[in-house]
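Participant: Got a predicted structure plus its sequence, pasted below:
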Amino acid sequence: MRAFFLATLCAGALFSTAAWSAVPDWFLLDQNSESSFFYDKSGGNKVREGVIQVRTRIVYSEEGRKEALKMLKGLPQSAVLHETLYSYEINCEEREGHLLAASHLDSTGNILKTSDLAAVTQWQYLPADTRMGLVLQQACQP
């Protein structure tokens, strides 16, 4: 019970702000043999002028789950990874993104691992032909 409470608390801290709706509105942006990629259309949270915070979600296929587990540190190979939730800041005018956090969940929504990445990631250009480029196109529409 304590583990569930802590996992819920971590997820809430990662993905809750007063400006965002309580229920995400996941919109499928891209799909391939390894995963389906979603963007939360419920609205970006304005951080400052020209910069918004957005949420994305990757739901893994069996093939994608195996590949993701190879890259994740601190998660046992036997973990039943189902999806990963990401929080990003996007500078719409500069077409740049900054990864803030990631939470890896099983199929029942239990958090397997959460990482605060804001201090260890840099702003990067988001090309239009990438998944985050697709998010930028959706999130930065006037």
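Facilitator: Nice, I can see it.
Participant: from here on, contacts and neighbour counts on C-alpha atoms
Facilitator: Will do.
Participant: Tell me which residue lies nearest the centroid of the chain.
Facilitator: Geometric centre of the chain, nearest residue: Tyr86, 1.5 Å, by C-alpha atoms, centre = their mean.
Participant: Isn't that residue up against Ala102?
Facilitator: Yes. The criterion here is C-alpha atoms under 8 Å, and Tyr86 meets it with Ala102 at 4.5 Å.
Participant: List the buried residues for the longest helix along the chain?
Facilitator: Criterion DSSP state H: the longest helix present in the chain is helix 2-15. The neighbour-count check on helix 2-15 (16 or more other C-alpha atoms under 10 Å) flags Ala7, Cys10, Ala11, Leu14, Phe15 as buried.
Participant: My guess is the last one contacts Ala101. True?
Facilitator: Going back to what we said before, that points to Phe15. No. Using C-alpha under 8 Å, Phe15 is not in contact with Ala101, being 9.2 Å away.
Participant: Second structure follows, compare the two:
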Amino acid sequence: MRLPLIFFSLLALIFASRAAAADSDWVLVDENQYSAFFYDRNGTTPARDGMIQVRTRVVYTEQGRKEALNVLHGLPEPSRLYESRYMYQIDCVEKEGRLVGVTHFDKNGAILRSSDLGDTTVLEYLPPGSRMAIVAEDNCKP
């Protein structure tokens, strides 16, 4: 009797994940010779008082991909790296943020590697004008 429950739970999770991905609304924050940086207008969720979580996305240029691969050692099939998606937690009151997760994708959306960083990062000040400060300004509304 447990098998059907597990099966339907997994099926529901798959459909929910696809629906969430389909509802993404990527807002361009900035771009340079290395990448284009976006946040998901529909991917912001409250975490607790004064805190939010927000999804961001970096789509690499060829030069940016090479730079990213200098840091991403051990990435399977590194030549396929196209973009990285990050989950950040932002303290809207203190204007601080921390990275809690990252997933690297190829151009077709296949996951190359995913990491949960929630236990290894700390809140850091978001300097005015930085990509994450802009994301905070757009999403930390009273």
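Facilitator: Structure's in. What do you need? Worth saying up front: this structure is predicted, and the values here are computed from it rather than measured.
Participant: any residues in contact with both of Phe15 and Ala101 of structure 1?
Facilitator: Taking C-alpha atoms under 8 Å, 6 or more residues apart in numbering as the contact rule, Phe15 of structure 1 and Ala101 both touch Ser87.
Participant: what about the helices in structure 2?
Facilitator: Under DSSP H, structure 2 gives helices at 2-22, 62-71, 131-139.
Participant: and the second one, what does it pack onto?
Facilitator: Applying 3 or more C-alpha pairs under 8 Å, 6 or more residues apart in numbering; DSSP states H and E, we find helix 62-71 of structure 2 packed against no helix or strand.
Participant: which residues of structure 1 fall in strands?
Facilitator: 26-31, 35-40, 45-48, 51-60, 83-91, 96-105, 111-116, 124-125 (DSSP state E).
Participant: Just put those strands in CSV and tack on distance to Leu136 of structure 1.
Facilitator: Formatted as CSV, the strands of structure 1 follow (distance: least, C-alpha to C-alpha, whole Å):
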stretch, distance to Leu136 of structure 1
strand 26-31, 11
strand 35-40, 10
strand 45-48, 13
strand 51-60, 9
strand 83-91, 7
strand 96-105, 9
strand 111-116, 21
strand 124-125, 11
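Participant: So which of those is nearest Glu67 of structure 1?
Facilitator: Of all the strands of structure 1, strand 51-60 sits nearest to Glu67 of structure 1, with 9.4 Å by C-alpha to C-alpha.
Participant: how about that closest one: buried residues?
Facilitator: Buried residues in strand 51-60 of structure 1 (16+ other C-alpha under 10 Å): Val51, Ile52, Gln53, Val54, Arg55, Thr56, Arg57, Ile58, Val59, Tyr60.
Participant: didn't the fourth one look like it was pressed against Gly43?
Facilitator: Yes. Between Val54 of structure 1 and Gly43 there is a contact under C-alpha under 8 Å: 7.4 Å.
Participant: Fine by me, we can end here.
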